[in-house]
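J.: With the sequence up front, the predicted model follows.
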Amino acid sequence: MTLARVFERLAGAEAPVEFTAYDGSRAGVPGADIRFDIRSPYAVSYLLHSPGALGLARAYVTGMIDVNGEMITALRTMQQVFNEVTPREKARILGGVLGDPLLRAAVSRRLDPPPQEAPFSRIPSWLRHSKRRDAKAISHHYDVSNTFYEWVLGPSMAYTCACYPTPDATLEEAQFFKHDLVAKKIALKPGMRLLDVGCGWGGMVMHAAKEYGVRALGVTLSKQQAEWAQKAIADRGLSDLAEVRHMDYRDVTESGFDAISSIGLTEHIGKANLPAYFSFLYGKLKPGGRMLNHTITRPDNIAPSRKENGFINRYVFPDGELEGPGYVQCQMNDAGFEIRHQENLREHYARTLTAWCENLDEHWDEAVAEVGEGTARVWRVYMAGCVLGFDQNWIQLHQTLGVKLHGDGTSDMPLRPDWNS
């Protein structure tokens, strides 16, 4: 059996893709829009010995497989194939390669994971989310290269779901609209004090300072993010109002904030820590203050909050945990917040990720030179896969607005939402 034919068997003869291999063999549909080029016989080992689609991802990250064609389309085409290989299928494939010494040797060998796979991504849950470990997990993903992120994210440097005011809005317009939507929901006004936890490169902090005259403090566990943000704040003349610190949100000593934003941090907190997280934020607010929680969620509370063998956990967000929107809202409510509004921006995140994928493709050669081909490949497949996740409702994005009531039960909220006017 030729190498290309092995992959055709793994994918299924009905798959609308073409396979080529370094040995000159070809299989699948000639001239298909998506073509997999197999560069090494050891790619078969990854597919047979890794759980589910993780093997295909490992072979791609290492360069043993190349994908020709648009990555989102490739994953959409292949999502029903390359599923976990059953014992019967494995035996059939093994039998087909026994006559080829090279393929036989490749299949029999278990390869180590690529170096881009986080070595600390698979430990017992009770060991996760200490301050030291959270810092390590955040650094794994965010301390890649500020230059790389500038190419992927664009000028806004906002690494969270944008909100598109119109279907034809640009990514930058959508990120500005998202920051402004958050600002309006938490009713920012000149002279207020804002705490932005998990602030990234300071996008919300700078927006609040520049557009609303707010004194804004942002905190992040990423040293590279904090350094970039502080320079951007200075360059934009906002140092009197805005500050970003490299620190754990749990180490913020100030209190009495008028508003709090948490944009893309809750995913990193861990299910067991959500009660303490929201209680901490509640304690930092003045009565009448609002808190906006913006987080990726699961569509339900039934499936596990993390996939131990999943690509995202191993390569992208070690220790990340996603909960259902109802569970997140419940924890906010039990911490003392009165929930006043919630909305799902799922489709907006699919659009955001598509724009990031396009940015990466446009800067592919520079990105490879900056962070290495393996890391660039991780990002290419991760973001494309997430587009499908949001498009097909495997994952969602919820903004939940809570308020800390005064002692007499008053909320200082308008009778009707006023942030869409």
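T.: Perfect, thanks for sending it.
J.: Please count neighbours and contacts with C-alpha atoms only from this point.
T.: Will do.
J.: what's downstream of the helix or strand hosting Cys386, the next helix or strand?
T.: Following DSSP states H and E, the helix or strand that holds Cys386 is helix 373-391. Counting by DSSP H and E, the element after helix 373-391 in chain order, helix or strand, is strand 396-403.
J.: now the angle from that following strand to helix 373-391?
T.: For the pair strand 396-403 and helix 373-391, the angle between their directions (axes from the mean of the first three to the mean of the last three CA atoms, to 10 degrees) equals 70 degrees.
J.: Would you mark the buried spots in strand 396-403?
T.: Of all the residues in strand 396-403, those buried under the rule 16 or more other CA atoms under 10 Å are Gln396, Leu397, His398, Gln399, Thr400, Leu401, Gly402, Val403.
J.: neighbours of Lys210, just the number please.
T.: Here the neighbour count serves as a burial measure; for Lys210 (other CA atoms under 10 Å) it reads 17.
J.: likewise Ser108?
T.: The tally of other residues near Ser108 (other CA under 10 Å) stands at 14.
J.: Quick check, it in contact with Tyr46.
T.: No. Checked against CA atoms under 8 Å, the pair Ser108 and Tyr46 is beyond contact range at 10.5 Å.
J.: Take this one as well and set it beside the first:
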Amino acid sequence: MKVSFLSKSKSYSDIDNIELISWRELIDMNKDHLQKIETYSLNLIKEKMKKYKEYTSLIPVSMGKDSMVVAYLIRSLYPDTKAIFNNTSLDCADTYLMVKAFPNCEIMNPDKGFYQYVDSDHMIPTRFARFCCRIFKVGVMVSKLDHEHPYLMWMGMRNEESSTRAGYEDEWINESEWGSTKWQGVLPIRKWTELDIWLYTLWKNIDINPKYKKGYSRCGCHCACPYYTKTTWVLDRYFYPKAYARWRKILRDDFVLNKKWLIMNCTMEEYETQAWNGGTFRDEPTQEVIKEFAKYNNLEVEIAQKYFNKYCSECTYGKDKEGNPKPTRIKSKEVLAMNMKLHGRNTNKFLCKKCLKKLYDMDDKKWDEHVKSFKQAGCALFDKEE
């Protein structure tokens, strides 16, 4: 592929010598290449259609650039092929307007939307613990379609997207999400590059999601996607202020409800603007973190400090990089409060809930009864009884 954007120059700072070319010129320069990859993909589609002639073809579309190209290729050969859109309930208005206008496309809605799920289950997706794709992106389709019916899924995944997808072949089955279904996936554009996608899209005048034109590199779940970059958060705040504000309020409420000062070692502002989509923010809490935790929980700073980075003195959980057993970290404010209530506020020995229950011969019912009685008595170590 030819990608000649610049004339010869000694430095990128020498802007007077930079000669930009138009998209149309770049398409013309690469017309042979685009026709070649188009022919390859169309032949692959016809080959797989013949191989799986007893299957029902479906095109899962997200209104992103890759799935739109796949839909264009498939329908250029088989115009009546049905598309399906898995409504994550988290896409932007631009995407929903686009999918409503997309012909022969079934919108699959979840039983409970993302925000409802977050509210009822108190789950915030992170890069290390995601539930959103499983439940809202793939899960909706899996729950709606017949597992015993042979479906041929035309997918828009490409090898260059990630190290995982680099190993994908033309035929692919999502075993972890689809389970024991009779479905088969085919990846007709897996060898295409991102530049291929954009040049082909412009060449064939394929619809483009307006979100790309606003500076986004992808158009999937916005605001709450843990894989979006912090640069994207800036775009969200500018282009989708209501959705941005709604998500930030959810983050603040979650931070307070789940006492994430103790889990993340960060302030509420740091969590909201930097840390919510990852793990522990820092190894040790700063004085600002401790003071903020004390303020929100009506504790003296000296007592509040005892809640941070406490480990069970009896049991371990996993191993560190050197292979040594790691003590179980206690993150629950309730468990830490029980330690100080039962052992005294000046205790330096803490136990996890399992070990504490074992020491005092408590089952879950007795534990809850003790916690309730301490709250009703007005003990400042515990959250107030609601």
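T.: Thanks, I have it. Just so it is clear, the model here is predicted, and its values are computed rather than measured.
J.: Tell me how the two chains score on TM-score.
T.: Put the two chains on top of each other and the TM-score (TM-score structural alignment, normalised by the length of structure 2) is 0.28; 174 aligned residues with a CA RMSD of 6.2 Å.
J.: circling back: out of the buried residues of strand 396-403 of structure 1, who's nearest Gly203 of structure 1?
T.: Proximity of those to Gly203 of structure 1, judged by CA to CA, is greatest for Gln399, which lies at 17.0 Å.
J.: what's the closest non-adjacent residue to the closest one?
T.: In this structure, Gln399 of structure 1 finds its nearest non-sequential neighbour in His294, 4.4 Å apart by CA to CA, 6 or more residues apart in numbering.
J.: Count the residues that sit near the one you found.
T.: The number of residues packed near His294 of structure 1 is 25, by other CA under 10 Å.
J.: gap between it and Arg351 of structure 1?
T.: 17 Å (CA to CA, to the nearest Å).
J.: Ala259 of structure 1 now?
T.: Here the criterion is CA to CA. By it, Ala259 of structure 1 lies 28 Å from Arg351 of structure 1.
J.: now, the most widely separated pair of the buried residues of strand 396-403 of structure 1?
T.: Across those, no pair lies farther apart than Gln396 and Val403, at 22.9 Å, counting by CA to CA.
J.: now the helices for the stretch 201-350 of structure 2?
T.: Taking DSSP state H, counting those that start in this stretch as the test, the helices found in the stretch 201-350 of structure 2 are 210-213, 230-239, 241-257, 260-264, 268-270, 287-296, 301-305, 333-343.
J.: among the ones you listed, which is the most enclosed?
T.: Using mean count of other CA atoms under 10 Å, the stretch among the helices of the stretch 201-350 of structure 2 with the largest mean neighbour count is helix 260-264, at a mean of 24.
J.: Which elements pack onto that one?
T.: Using 3 or more CA pairs under 8 Å, 6 or more residues apart in numbering; DSSP states H and E as the contact test, the elements touching helix 260-264 of structure 2 are helix 287-296.
J.: and the angle for the helix it packs on with helix 241-257?
T.: The directions of helix 287-296 of structure 2 and helix 241-257 differ by 80 degrees, with the same axes, to 10 degrees as the criterion.
J.: Check which helices and strands helix 287-296 of structure 2 sits against.
T.: For helix 287-296 of structure 2, the elements it packs on are helix 260-264, helix 301-305, judged by 3+ CA pairs under 8 Å, 6+ apart.
J.: one more time with 10 Å
T.: In this structure, helix 287-296 of structure 2 packs against helix 260-264, helix 268-270, helix 301-305, with contacts taken as 3 or more CA pairs under 10 Å, 6 or more residues apart in numbering; DSSP states H and E.
J.: Any chance of those helices in JSON lines with distance to Ile37 of structure 2 as columns?
T.: Converted to JSON lines, those look like this (distance: least, CA to CA, whole Å):
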{"stretch": "helix 260-264", "distance to Ile37 of structure 2": "48"}
{"stretch": "helix 268-270", "distance to Ile37 of structure 2": "46"}
{"stretch": "helix 301-305", "distance to Ile37 of structure 2": "62"}
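J.: between those, which one is nearest to Pro327 of structure 2?
T.: Where these are weighed against each other on CA to CA, the nearest is helix 260-264, at 15.3 Å.
J.: so where do the strands sit in the stretch 201-350 of structure 1?
T.: Assigned by DSSP state E, counting those that start in this stretch, the stretch 201-350 of structure 1 shows strands spanning 215-220, 242-246, 257-263, 285-297, 338-344.
J.: Need the winner for burial among those strands.
T.: Looking across the strands of the stretch 201-350 of structure 1, the stretch whose mean neighbour count is highest under mean count of other CA under 10 Å is strand 215-220, at a mean of 26.
J.: Next, the angle strand 242-246 makes with that strand.
T.: Orientation check (the same axes, to 10 degrees): strand 215-220 of structure 1 against strand 242-246 gives 20 degrees.
J.: Next up, the contacts around Gln399 of structure 1.
T.: Taking CA atoms under 10 Å, 6 or more residues apart in numbering as the contact definition, Gln399 of structure 1 lies against 182, 185, 262-263, 292-297, 325, 329, 341-345.
J.: what's the burial count for Asn146 of structure 1?
T.: Asn146 of structure 1 has 17 neighbours, counted by other CA under 10 Å.
J.: how close does it sit to Ala355 of structure 1?
T.: Distance of Asn146 of structure 1 to Ala355 of structure 1, computed by CA to CA: 18 Å.
J.: ok, now Trp228 of structure 1?
T.: To Ala355 of structure 1, Trp228 of structure 1 is 22 Å away according to CA to CA.
J.: now swap in Ala376 of structure 1 and tell me
T.: Ala376 of structure 1 sits 16 Å away from Ala355 of structure 1 when distances are taken as CA to CA.
J.: And the two? Which one has more around it.
T.: Set side by side, Ala376 of structure 1 and Ala355 give different neighbour counts by other CA under 10 Å, the larger being at Ala376 (22 against 18).
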